[in-house]
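# Structure for the following, please:
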Amino acid sequence: MDIRQLRYFVAVAEKLSFRRAAEQLHVAQPALSRQIQQLEDRLKVRLFDRDKRSVQLTAAGAAALGHARVVLAAMQELPAIAQRAAAGESGRIRVGFISLVAYEFLPALVREFRHSLPHVDVQMQEFPVMQQFDPLRQDQFDVAILRMLRPDPAIATYVIERAPFVVALPKGHALCRHQLLSVADLAHEDFISLPHTEGASFQGVILDLCRAAGFRPSVMREVGDSQAMMGMVGAGMGVAIVPETVRHLQTAGVEYRHLRDLTERAEIVLAWRQGQRNPLVDAFLQAAMRAFPPPATRHRRTDASAASQHA
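All right, here's what the predicted structure looks like:
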């Protein structure tokens, strides 16, 4: 079976005349009849009831007509589909993300990407921050948006945000009376953190900050993700040093205070495998750069906006 036979079949079915169909197709009527006969032989059914006066579709012909039209329409679209895919304008991209970015960074980035490439299938899945780049190395995702704990030479990254650390406190805690705190003010508090892992980890960063302030937390309760951590704080089970972006979780019973003695920043990054072959990854990176320009560009835009407001 070939596409030409389907085209001939549809033409005859729509005209209900071999003569008029042959004229429309600019072929000889005997050649058209032979192609229809070959198609019927291939399908092992009769598509038309015909005599010297009329041509009518059989039940099998009527059933096949709709499918034939779908196939022909798909064939007409095939060049455009292939060209869009080759140009990185269609296809599929798999996006992994951690819960911390789901409320601000992920929606803005995906919205920007889909605005320029509406035909791309964007598949999104959450994963634990402690897995870091493992899902990328295992080809579970094409890109991932996460808080980077440690660099990896096999992974390329673009920094979306460098967020300052804040302390999350239970509402009504004595330290909530102060608008600005230091890490040393937390020396007698129970801490809540993500689990400890080998190498660099979120908990390791927090312990380093505490040691630099002259103490080690006597209690360190471990939870699986940022949402659980804020839930524990809201329940009054302890305090947590977290990136300021955690505020977007809007957890009930939690207040946040800045820490005057911390200059460290939590890096929220877009990450992908070095040497990846999906052209949509480049397009996703360009969307990230538009939605979240490099810091210097952001500052220039902010300054320009402020200047225009005062002009």
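
# Every contact and neighbour count from this point should use C-alpha atoms.
Will do.

# Which stretches in the protein count as helices?
Taking DSSP state H as the test, the helices found in the chain are 3-15, 18-25, 29-43, 59-86, 105-116, 134-137, 202-212, 226-234, 279-291, 295-310.

# relative to helix 279-291, how tilted is the longest one?
Comparing the axes of helix 59-86 and helix 279-291 via axes from the mean of the first three to the mean of the last three Cα atoms, to 10 degrees yields an angle of 60 degrees.

# which residues does the residue lying closest to Asp142 once chain neighbours are set aside contact?
The spatial neighbour of Asp142 that comes closest, neighbours along the chain excluded (Cα to Cα, 6 or more residues apart in numbering), is Arg94 at 5.2 Å. Neighbour list for Arg94: 122-125, 140-143 [criterion: Cα atoms under 8 Å, 6 or more residues apart in numbering].

# Now with 6 Å, please.
Contact partners of Arg94, counting by Cα atoms under 6 Å, 6 or more residues apart in numbering, are 123-124, 141-142.

# Which of these fall within strands?
123-124 (DSSP state E).

# Just the buried ones out of the contacts of Arg94, please.
The neighbour-count test (16 or more other Cα atoms under 10 Å) marks 124, 141-142 as buried among these.

# What distance do you get for the residue nearest to Asp142 to Ile145?
11 Å (Cα to Cα, to the nearest Å).

# Please apply the same query to His310.
In terms of Cα to Cα, His310 sits 37 Å off from Ile145.

# Also Val120?
Counting by Cα to Cα - Val120 and Ile145 are separated by 18 Å.

# Which of the two has more residues huddled nearby?
Shown here are Val120 and Ile145; by other Cα atoms under 10 Å, Ile145 has more neighbours (30 against 18).

# you'd agree the more buried one is up against Ile268?
No: in this structure, Ile145 is not within contact of Ile268 by Cα atoms under 6 Å, at 7.1 Å.

# Counting neighbours, what do you get for Leu72?
The tally of other residues near Leu72 (other Cα under 10 Å) stands at 16.

# and if you look at Gly231?
Counted with other Cα under 10 Å, Gly231 comes out at 18.

# cool, the one 5 residues further on as well?
Neighbourhood size, Gly236 [other Cα under 10 Å]: 17.

# what's the nearest residue to the residue positioned nearest the centre of the chain if we skip its chain neighbours?
The chain has Val95 as the residue nearest its centroid, 3.4 Å off, counting by Cα atoms, centre = their mean. Spatial nearest neighbour of Val95, chain neighbours left out: Met124 (4.7 Å); criterion: Cα to Cα, 6+ apart.

# To compare against the first, here's the next sequence to fold:
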Amino acid sequence: MELRHLRYFVAVAEEGSLTLAAEKRLHTAQPSLSRQIRDLEYEVGAQLMIRSVRGIELTAAGRVFLDHARLALAQVEAAREAARRAAEPTKPSFALGFLTGQEMDWLPEAMHILRDELPNMEVTVSSQYSPQLADALTRGRLDVAFMRPEAQTPDLAYRLVTKEPLVAVLPSDHRLAACDAIDPHAIVGETFVSVSNTAPALRVVINDYLERSNVAIRPDHEVDNLAMAMSLIASTRGVAFLPAYAQNFMPWSVVSRPLEGEAPTIDLVIGYNKANASSTLKLFLSRVDELIARVSKKLGDHADGSEGDAR
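Below is the predicted model of the structure:
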């Protein structure tokens, strides 16, 4: 069994089609791809895929094998990335990742710590969805990420940064904007904007909160990012439940209000790969408590001095 067999198998499983995998992902001929899959099944000793009217479907053995194949490919990528970094020992580098929008609060203090300790270090920064950050950490492309704790990430460790309360976000001239706090039952019948699977952790928190509150409502729209959320809220006169940091992205036409009672929260964590032995990572983690304290103080000072509709 070779790595190419694993890559071919994962591509077919994700595309659900031999034709699409061959043309879009692998740039090879379909007969050759079919032969490689048959060779893989022979090596494994079990049928991994079957053809159906919906395309290619995984057998029970195939679903189990897919998880291990992805993990094996991720570990190979991590090893390759580690080797590349080791080949340039005189040029230290550190890769930071952020759930899009969180860098506004956390990047300046993170850079302060790194520049304070290692002024000549090359720091790279990326902004992505949380599942993508988890994948980049697993593959060794990032050292640290400010993200959500993602399910099924056994190679990663997480340290809690803060628990962010959710707030109601709605148009500034909405009837509920006059309320000091929003009762979740009040949004029944309103256009409800929720998040897509690009934010699985947040989606679970929102759905659990609605269920605990006995609010039966289905989203009218699902958004991939905060910019899209703000646009839809303003244009459809909708209401959304979003983490408090979304207030950094609110235009004048949109306001936030706290939720009545005990508001749901979502964890913001620092994620890193357990196998990452970087001395810079250890140094960074040793100063995480200081980082949290400094940012929390700044956010607290800002909240105390803020006025107007972003409550």
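
# ok so, going back, need the contact list for the residue nearest to the centre of the first structure.
With contact set as Cα under 6 Å, 6+ apart, Val95 of the first structure has these partners: 123-124, 141, 143-144.

# cool, and Met232 of the first structure?
Applying Cα under 6 Å, 6+ apart, we find Met232 of the first structure in contact with no residue.

# Ok, Arg257 of the first structure next?
The neighbours of Arg257 of the first structure, taking Cα under 6 Å, 6+ apart as the test, are 166-167, 179-180.

# from the residues you listed, which is closest to Arg298 of the first structure?
Comparing the contacts of Arg257 of the first structure against Arg298 of the first structure with Cα to Cα places Val166 closest, at 22.3 Å.

# Distance check, that closest one against Phe97 of the first structure.
Counting by Cα to Cα, the gap from Val166 of the first structure to Phe97 of the first structure is 22 Å.

# Looking at these two, which one has more neighbours?
Ranked by neighbour count (other Cα under 10 Å), Val166 of the first structure and Phe97 place Val166 first, with 25 against 22.

# The more buried one - nearest residue in space that isn't next to it in sequence?
Distances taken as Cα to Cα, 6+ apart place His258 nearest to Val166 of the first structure, at 4.7 Å, with adjacent residues excluded.

# does that neighbour really touch Gln179, like I thought?
No: counting by Cα under 6 Å, Gln179 is not a contact partner of His258 of the first structure; they are 7.2 Å apart.

# Looking at these two, which one has more neighbours?
For His258 of the first structure versus Gln179, the count of surrounding residues by other Cα under 10 Å is larger for His258: 19 against 10.

# Show me which residues of stretch 188-195 of the second structure are buried.
Within stretch 188-195 of the second structure, the residues that count as buried by 16+ other Cα under 10 Å are 191-195.

# residues in contact with that stretch?
Residues from elsewhere that reach stretch 188-195 of the second structure, judged by Cα under 6 Å, 6+ apart: 203, 219-223, 238-240.

# Which two of those residues have the greatest separation?
Greatest spatial distance in those: Arg203 and Gly238, 17.1 Å, computed using Cα to Cα.

# just to revisit the earlier point, now for the residue nearest to Val95 of the first structure: which residues touch it?
Met124 of the first structure touches 94-96, counting by Cα under 6 Å, 6+ apart.

# can you put those in CSV and add distance to Leu65 of the first structure?
Listed next are the contacts of Met124 of the first structure as CSV, based on distance: Cα to Cα, whole Å:
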residue, distance to Leu65 of the first structure
Arg94, 37
Val95, 40
Gly96, 43
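
# Out of these, name the ones that lie in strands.
Judged by DSSP E, the contacts of Met124 of the first structure include 94-96 as members of strands.

# ok, the residues you listed vs Leu109 of the first structure, which is closest?
The closest of those to Leu109 of the first structure turns out to be Val95 (Cα to Cα; 10.8 Å).

# Now do Met230 of the second structure against Ala13 of the second structure, distance only.
Distance of Met230 of the second structure to Ala13 of the second structure, computed by Cα to Cα: 35 Å.

# which of those two has more neighbours?
Higher neighbour count among Met230 of the second structure and Ala13: Met230, with 26 against 20, using other Cα under 10 Å.

# any idea how far that one lies from Val10 of the second structure?
According to Cα to Cα, Met230 of the second structure and Val10 of the second structure sit 36 Å apart.

# And for His302 of the second structure?
Taking Cα to Cα as the measure, His302 of the second structure falls 47 Å from Val10 of the second structure.

# And for Ala263 of the second structure?
Taking Cα to Cα, one finds Ala263 of the second structure at 41 Å from Val10 of the second structure.

# related to what we said a few turns ago, just the contacts of Arg257 of the first structure now: which is nearest Leu6 of the first structure?
Val166 (66.9 Å).

# Please report how far the counterpart of that closest one in the second structure lies from His221 of the second structure.
Aligning on TM-score structural alignment places Val166 of the first structure opposite Val167 in the second structure. Relative to His221 of the second structure, Val167 of the second structure is positioned 18 Å away (criterion: Cα to Cα).

# Kindly report the same for Arg35 of the second structure.
In terms of Cα to Cα, Arg35 of the second structure sits 43 Å off from His221 of the second structure.

# these two touch, right, the match of Val166 of the first structure and Pro258?
Yes: using Cα under 6 Å, Val167 of the second structure is in contact with Pro258, at 4.8 Å.

# ok, the contacts of Arg94 of the first structure vs Arg211 of the first structure, which is closest?
The closest of these to Arg211 of the first structure turns out to be Phe141 (Cα to Cα; 36.4 Å).

# Please name the nearest non-neighbouring residue to that closest one.
Nearest residue to Phe141 of the first structure, sequence neighbours excluded (Cα to Cα, 6+ apart): Arg94, at 4.9 Å.

# What of Ala82 of the second structure?
Spatial nearest neighbour of Ala82 of the second structure, chain neighbours left out: Gly140 (6.9 Å); criterion: Cα to Cα, 6+ apart.

# Tell me the counterpart of that neighbour in the first structure.
Superposed on the first structure with TM-score structural alignment, Gly140 of the second structure falls opposite Asp139.

# which residues make contact with stretch 81-88 of the first structure from outside it?
90-91, 279-280.

# repeat for stretch 141-154 of the second structure
95-99, 130, 136, 268-272.

# and if you look at stretch 287-303 of the first structure?
109, 112-113, 160.
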